[in-house]
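A.B. asks: What follows is a protein structure lacking sequence information:
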């Protein structure tokens, strides 16, 4: 795959800010460049960035309708009314439900939780869920990570004497549901300082407000932060501002004293003796929690997260691990089928998007399949199947194309839709499928430039091997936790040469183990280039080449050292710019 390397040098003003920061902070100008790129140009802001503090969390009562929500919850607690916590079946929804339930069960036993069945009920608030609430005597439903568009369902609940509080983070429509409270930082009338909370993050702000209003010390909430960190990482929301603070302390909780449910998952992932990172959550912990809702029932994930004994947690984690194995097999089979269909029937030279449908595909994995197709074909992908008499599916997008807005532009032929800039869900009647395909492709043709369909690597800064010192690595660690809008920096080093010992490694020699020097040092630096053994000839030729990479810790035989994770190797495609 031929990548386009994007590297924007700092402006003169930014260079002055960088150098000023370097003097004040006593750290590498390269790291100060990374701060400038993240919008941090003062030593005060840099201090806050490097020293996350729970005191910097915003007042939860700044969220719209929070005061109304707390008043209604306190009424329910005071009158011993039955409360139902209702959430989506993905990681964000199940962690949100578990978090609010864990907090409220300290004050009432008249409490229940509900996760809709992906297959019988579909996404969001369902009449089935409301009927369950009525049957069990519920007077208040607290919906988390869903409900922002549930106008009819909230009215249905109201007709049965059931109140709703909605805590969501998805984009609202112009008209909001007639709930007691609609808490969403994305409301047009919201003045909340940070709009990128996860659904579980909104749940945390809800219990923070309840604690604050009842003079419960914040220390009573810190054991809930592990769930928030799992939701932020899994839902791919920006790890900036308030999310960065919540994730930083949530990771500390996960690594020191995780809840029993998470401990069960950590054990089954083989992460017990490892410092767990955002990547571990994204690739190991999150998929297992998700697998429950994808393959069976999302409620099982909440059951696990609320486990009261380690034996119960281990048993439930083992079940969820089996679901994850099944999910992987299904995901691979459907992805292979989709690729075979596209390669056999679609002229990709004339298409800027993919909308594919097969009524036999498993609803639980089509979002993953859409992600894989987007990655392979570098185009937004909508993967659809049939469920409950409707065509339903998931969409994923390429950088720069707002798939949510594209789907919203087709709302007159849709039954339902929701999501974010790069990931969304939708449902429609079968007779509208062809028109949706036509409109979505027309929007893609209009809005997607050719460079958006070429794989790109965004380089943060130039770095010489001489600058990679223990202090540099230690200071760089202060940028974590990494995630959207605070990504692990990608560095470029020009004119690198093989030390003479680089070689292909791994099964079938598909990877490339590198030992390199540059103009600034004769001491070799170690690197690994996964699936890039085809570059072996370039490396071994003796000619200089350029590399872009991230810096990672690698532990082998109990010894930890720094290794370059090489993203791409080039013989000088950017030679004019350095």
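C.D. replies: Alright, I've got the coordinates. In this text, all values refer to a predicted model and were calculated from it rather than measured experimentally. Numbers count the residues shown, from 1 in each chain.

A.B. asks: When you work out contacts or count neighbours from here on, use the C-alpha atoms and nothing else.
C.D. replies: Noted.

A.B. asks: what about the residue sitting nearest the centre point of the chain, which SS state?
C.D. replies: Residue closest to the mean C-alpha point of the chain, counted by Cα atoms, centre = their mean, is residue 236 at 1.5 Å. What DSSP: H, G, I helix; E, B strand; the rest coil gives for residue 236 is coil.

A.B. asks: before we go on, here's another structure to hold up against the first:
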């Protein structure tokens, strides 16, 4: 849910969970949660709830994941129930989407389906996703599922293309993003439906707030954009500080969307730059990976993985833990899928036969990695063979001191 405006509109009723007390378990529900509560309540009062609870919970789970709602309060409780139902879903649209995407039937399958449904709203016709989830016709479901998968593939390609173009533009223009304390980039050919995803990737890369935009009309008179922030930068407050320059905006702390006349673009950038200088210090402007604990590779085994699984589902408000492992030897590494690295890792003293597999998404530009290195990683289980592997989310030269603080 977006942040509430300072003045609420006149209405007989406003259904917004952010009006609930701060400690309410309902405060974090997304729009799909409001719809779920309303539907269940009405069906129960009308005596027609039988047979509706399971499919409604499945739709709640998909919507909560797709909207990246905080996984706390009732969101967490209902999502866990919905995720358990999805692998055996009786909804034709969910069944078709699982088959088209060739996804294994696991309890976390909702996190694989959510982005595919989101992709339709980003770059295609949202009605397609509505028909997918609402239809009882298996043929229609199959057709819509194929369209959703095609949209997801196109979304991935667009994200890669725009990310590369943005990085190239930043480097060629020698933008001093650390001095500016905010990145503002606008290009006419960028697709408005995916620039928010790219903005998130640039935040991870540069460690500064990012505002990306594209032109909404052929005459380049209007700009539409998406923003992503860092923890110390409140995107909603930043857009509020620019509100007289904007036509529309909607946001919460970490992300937002906006539209403005092209004539206001320079003033918008200057206003964001001034806001960033007020709330950010140079020390806060660096790509950081937040670590939850130190772990040796031999500790990241099946027993530990089962303990982690008990804390699922991961998401906003319940982030997946990231572990720091020092002085890892890179035994093997190669590029896969054109832009990812597949590796075999071990620590000093480990037998090479006990090497652990690892994947590093979109790390091609860092190939080959030096050895040894300190790595930040998440523990993953392979969809296909069930073996454990690491997903690398950060790396650095080995630290000089054993605690890793140097």
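C.D. replies: Received the coordinates, thanks. These numbers come from a predicted model, not from an experiment.

A.B. asks: which residue in structure 2 lines up with the residue nearest to the centre of structure 1?
C.D. replies: Aligned counterpart of residue 236 of structure 1 in structure 2: residue 68 (TM-score structural alignment).

A.B. asks: Which residues are in contact with that match?
C.D. replies: Residue 68 of structure 2 makes contacts with 315-316, as judged by Cα atoms under 8 Å, 6 or more residues apart in numbering.

A.B. asks: how much space is there between it and residue 330 of structure 2?
C.D. replies: Separation of residue 68 of structure 2 from residue 330 of structure 2 (Cα to Cα, to the nearest Å) stands at 34 Å.

A.B. asks: host element of residue 249 of structure 2?
C.D. replies: strand 248-251 (DSSP states H and E).

A.B. asks: can you pull the buried residues of that strand?
C.D. replies: Across strand 248-251 of structure 2, burial judged by 16 or more other Cα atoms under 10 Å covers 249-251.

A.B. asks: what's it aligned against in structure 1?
C.D. replies: Counting by TM-score structural alignment, strand 248-251 of structure 2 falls onto residues 416-419 of structure 1.

A.B. asks: Run the chain-centre distance for the matching stretch.
C.D. replies: A distance of 18 Å separates the centroid of the chain from that of stretch 416-419 of structure 1, by Cα atoms, centre = their mean, to the nearest Å.

A.B. asks: Superpose on structure 2 and give me the mean offset of it.
C.D. replies: Following the fit onto structure 2, the mean deviation recorded for stretch 416-419 of structure 1 is 1.2 Å by mean Cα distance after the TM-score superposition for structure 1.

A.B. asks: List the contacts of that stretch.
C.D. replies: Residues outside stretch 416-419 of structure 1 that contact it (Cα under 8 Å, 6+ apart): 170-171, 404, 407-408, 411, 424-428.

A.B. asks: Which one of these is nearest to residue 112 of structure 1?
C.D. replies: Taking Cα to Cα as the measure, residue 112 of structure 1 lies nearest residue 170 of those, at 24.1 Å.

A.B. asks: and the gap between the aligned partner of residue 452 of structure 1 in structure 2 and residue 404 of structure 2?
C.D. replies: Under the alignment (TM-score structural alignment), residue 452 of structure 1 maps onto residue 284 of structure 2. Counting by Cα to Cα, the gap from residue 284 of structure 2 to residue 404 of structure 2 is 19 Å.

A.B. asks: more neighbours, these two?
C.D. replies: Just comparing residue 284 of structure 2 and residue 404: by other Cα atoms under 10 Å the higher neighbour count belongs to residue 284, 17 against 13.

A.B. asks: For the more buried one, give me its contacts.
C.D. replies: Counted by Cα under 8 Å, 6+ apart, residue 284 of structure 2 has contacts 207, 232.

A.B. asks: and if you look at residue 138 of structure 2?
C.D. replies: The contact partners of residue 138 of structure 2, by Cα under 8 Å, 6+ apart, come to 92-93, 96.

A.B. asks: Buried residues in the helix or strand containing residue 331 of structure 2, which are they?
C.D. replies: Residue 331 of structure 2 belongs to strand 323-336 when assigned by DSSP H and E. For strand 323-336 of structure 2, the neighbour count (16+ other Cα under 10 Å) marks 323-330, 332-333, 335 as buried.

A.B. asks: Please apply the same query to stretch 15-22 of structure 2.
C.D. replies: Neighbour count says stretch 15-22 of structure 2 has 16-18 buried, by 16+ other Cα under 10 Å.

A.B. asks: Dump those to TSV, plus secondary structure and distance to residue 38 of structure 2.
C.D. replies: Compiled in TSV, the buried residues of stretch 15-22 of structure 2 are given as follows (DSSP: H, G, I helix; E, B strand; the rest coil; distance: Cα to Cα, whole Å):
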residue	secondary structure	distance to residue 38 of structure 2
16	coil	12
17	helix	12
18	helix	16
